[in-house]
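Enquirer: Provided below for reference: sequence and predicted model.
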Amino acid sequence: MKPPTSLTNPELSGFWMPKGVPGSNPFYMLMRRFFQVMVALGWKIRIHNRHFEPTRGGTVYICNHQSFLDPVLMSFALRRPMNFMARDTLFHVPLFKHVIAGLNAFPVRRGQADTGAMKEAMRRLKAGGQVAIFAEGTRSLDGRIGPFLPGVALLAQRAAEWIVPVVVDGAYEAWPRTQMLPSPGFSLVVEYARPIHRDEVRQMDAATFISHIRNVIVEMQTEVRRREGKPALKY
């Protein structure tokens, strides 16, 4: 197996914004540049296998969820714009709701099945966009990867052409749930797995699919931590 290719801070440049796909708006491009700089100044970042990003087609990125840094970390090295689900209460805040909408977020109700959010995600995928899913539905309590929500399988198997497992590590230490603000100086790692075509997983039942993808991400996390000289998390 070839070692992962990496993208380090000085190489965070030269991104392009394609036209005619969900999320390709100037505000998103501007804010992505801003967050690239802010994150790169605060932490040591290593991004592996950026080249696995599909060049076209609706793509679901299934990622673990360690902190509020995750959406920036897992999307800012990609060429194509990303779409996100965000809890619906954020869209009740004046002005801020326009900011997060400009960042390609759309509301989802937490703690219940939200068919509206699912339909919107499917619409963006079928239009050729990319959608990020933090499959646990909430931030980790201890850095470990929790159970995945069942809706992940429905969205990935029915609407996406490509499924890309992603692991983020180090973000929990930088910004755990118990802290109001992040701590700078930590090493943050993002790694993308090889894309899985929908035909490879379409025949799986939902439980098998979720178990398979979660196992892939857990194994990725274990390998990332080994390379970083950090102890493996126990599951």
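Expert: Arrived safely, thanks for sending.
Enquirer: going forward, measure contacts and count neighbours with C-alpha atoms only.
Expert: Will do.
Enquirer: residue ranges of the strands in this structure, please?
Expert: 6-8, 44-48, 59-63, 82-87, 105-108, 130-134, 162-169, 187-192, 196-197 (DSSP state E).
Enquirer: neighbouring contacts of the second one?
Expert: By CA atoms under 8 Å, 6 or more residues apart in numbering, the list of residues contacting strand 44-48 from outside reads 4-9, 77, 185-192.
Enquirer: dropping in the other structure now:
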Amino acid sequence: MATKSHPLRALVLFESYIRNSVRSSHPQNATQLRFQKHALDRSLLSNKTMIFHLEDALLKSSSLFPYFMLVAFQAGGLFRALALLLLYPLVLMAGKELATKIMVFVCFVGIRKHEFKIGNAVLPKFFLEDVGWEGFDVVMSCERRIAVSDLPSVMVEGFVKDYLGIEAVCGRGLKVVNGYFVGLMEETKEDGVVNELFFDKKTTSRAIGFGCCNCNSSLHRRLFSHCKVGNTRDEVYLVTEADKGSWKILPRAKYPKPLIFHDGRLAFRPTPLATLVMFMWLPFGFVLCIMRYGAGKLLAYKLQSSITAWLGIKTTTSKLSDTSRGQGKAAGGKLYVCNHRTLLDPVFLSIVLMKPITAVTYSLSKFSEVISPIKTVRLTRNREKDRNTMERMLRKGNLVVCPEGTTCREPYLLRFSPLFAEITDEIVPIAIDVQVSMFYGSTASGHKGLDSVFHLINPNPRYYIKILDRLPSSYTCSSGGKSRVEVANHVQQVIAEANGFQCTSLTRKDKYKILAGNDGTV
């Protein structure tokens, strides 16, 4: 596994054993972790089986509220999220176990089990952004790893298994009646799972535990009872909240699996304060959304740029291509080929170019087609029909196409469909990047008709548009003799280099299969 090459940045120093006054809260004779700048010999852990508590040993934050807010907002909507926020003072006054039960009930009651995909599509991104580098290095240095969590299994399994490569996670089960969650957790059965799947007489002696000093749950005591060194003491390492406060966030380059796809509307970590700010902003955001839409729909191109900037949408443009070059050589317009970040990419390209442009689309919702400020043409995914449609529209004027076929939020480019390369030699690559602070303007499993609404509600969305050099004749199909796949791959690489992104061979179908369990057809 790639993680075997990671430098271990945590030193386990054997301090004093836990005093009698805290033995009721911790495994007997547990050892405390202290993280230092120098490294520990990997051989001390490489042949061990580690049982670690996910929230205490891996995550920096001690609050579970943001993860439950993500579930409430994405699975239940605004009103359920508001209910959870209003109950936050009660959650603060309750103990950890009761607080978890309250949040589980609010977030899950009435949610259909088979429709719940947030654990795989939404939460992994926020878990990864909360992983402590030091704790991660210790956990990943062991030969086998088993995670235990106080959270429901449906929230953590996707993250632990798919993104960390952990063999198993012992989470809390949720009760289901007639296919719906009832908001109640089942009794934890981690002892049976650990005994049944992972331990025998030979491996028990090689098991170590990793948890937090501040946890006094019986779950820890039962779990760490498997971690024995002979018959004398528990081999359980504990880390304090003060130690975790000095941990660094795991860099993206160290992720065991690249984070390319994720879903959900919230672009920020929904802490209680940040969530309160979001609800306070929403009334103003809806008014601002209407004003921004009106500016794009009603105003002339020369006014749109300055008005949208006044309304908080910042657009940064760099123009490397001579957009007038090639005019008069052939009838019709130019074919602009851009990567796809949001539904409004063609709209902002039209504003930057200050001229009308037609966008070809695939799975655009009817609502989005009706409100679009620019002309849209729906493709059928039939190669011959789509080619004829694009050639016909290009003869009438400028055309923009997004060959990825779907949006990608992270700094990656999906595989480009090569159809555009057959249409014309007048190809201008466009590199687009977008930054938002509150909502994502795209979704794989939600209501696609609201994509542009969510994007325009953002306080200060930023667009970065680079109009690159027109594709040289030597890199085209008819003039340069290149195959359509070679042209598509070259354009993908040019756009990726301009944005500092990475090219992938993943497709639209891969995205929707991972995030929504379908092929993405609307």
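Expert: Structure's in. What do you need? This structure is a prediction, so every number in the text was calculated from the model and none was measured.
Enquirer: Got a TM-score for the two of them?
Expert: Superposed pair, TM-score by TM-score structural alignment, normalised by the length of the first structure: 0.66. Supporting alignment: 188 aligned residues with a CA RMSD of 3.2 Å.
Enquirer: will you turn the strands of the first structure into CSV that also has mean neighbour count and distance to residue 154 of the first structure?
Expert: Formatted as CSV, these follow (neighbours: other CA atoms under 10 Å; distance: least, CA to CA, whole Å):
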stretch, mean neighbour count, distance to residue 154 of the first structure
strand 6-8, 15, 32
strand 44-48, 19, 28
strand 59-63, 27, 11
strand 82-87, 21, 15
strand 105-108, 21, 15
strand 130-134, 25, 12
strand 162-169, 24, 12
strand 187-192, 23, 21
strand 196-197, 15, 15
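Enquirer: Could you dump those strands into CSV with distance to residue 203 of the first structure added?
Expert: Listed next are the strands of the first structure as CSV, based on distance: least, CA to CA, whole Å:
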stretch, distance to residue 203 of the first structure
strand 6-8, 33
strand 44-48, 30
strand 59-63, 17
strand 82-87, 26
strand 105-108, 27
strand 130-134, 21
strand 162-169, 14
strand 187-192, 23
strand 196-197, 12
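Enquirer: quick one: which of those is nearest residue 120 of the first structure?
Expert: Minimum separation from residue 120 of the first structure across these (CA to CA) falls at strand 105-108, 7.9 Å.
Enquirer: mind checking which of the strands of the first structure is nearest residue 210 of the first structure?
Expert: For the strands of the first structure, the distance to residue 210 of the first structure is smallest for strand 59-63, at 10.2 Å, taking CA to CA.
Enquirer: Compare that closest one with the second structure and give me the mean distance after superposition.
Expert: Superposed on the second structure, strand 59-63 of the first structure shows a mean distance of 0.6 Å to its aligned residues (mean CA distance after the TM-score superposition for the first structure).
Enquirer: residues in the second structure aligned with that strand?
Expert: Following TM-score structural alignment, the aligned partner range for strand 59-63 of the first structure in the second structure is 334-338.
Enquirer: Now do the helices in the first structure.
Expert: Along the first structure, the stretches classed as helices by DSSP state H are 26-42, 70-75, 96-102, 115-126, 151-159, 171-174, 198-201, 206-227.
Enquirer: any idea which of those helices is most buried?
Expert: helix 171-174 (a mean of 22; mean count of other CA atoms under 10 Å).
Enquirer: Show me how far that helix is from its chain's centre.
Expert: 15 Å (CA atoms, centre = their mean, to the nearest Å).
Enquirer: Pull up the gap between residue 188 of the first structure and residue 169 of the first structure, please.
Expert: Look at residue 188 of the first structure and residue 169 of the first structure: by CA to CA, to the nearest Å, they are 6 Å apart.
Enquirer: same check, this time on residue 26 of the first structure
Expert: 30 Å.
Enquirer: returning to what we had before: which single one of the contacts of strand 44-48 of the first structure is nearest to residue 34 of the first structure?
Expert: Using CA to CA, those come closest to residue 34 of the first structure at residue 77, 12.8 Å.
Enquirer: Give me the neighbour count for the aligned residue in the second structure for the closest one.
Expert: In the second structure, the residue matched to residue 77 of the first structure (TM-score structural alignment) is residue 352. By other CA atoms under 10 Å, 20 other residues sit near residue 352 of the second structure.
Enquirer: cool, residue 233 of the second structure as well?
Expert: Neighbours of residue 233 of the second structure (other CA under 10 Å): 16.
Enquirer: for residue 194 of the second structure, same thing?
Expert: Quick note: residue 194 of the second structure (other CA under 10 Å) scores 18 neighbours.
Enquirer: which position in the first structure aligns with it?
Expert: Under TM-score structural alignment, residue 194 of the second structure pairs with no residue in the first structure.
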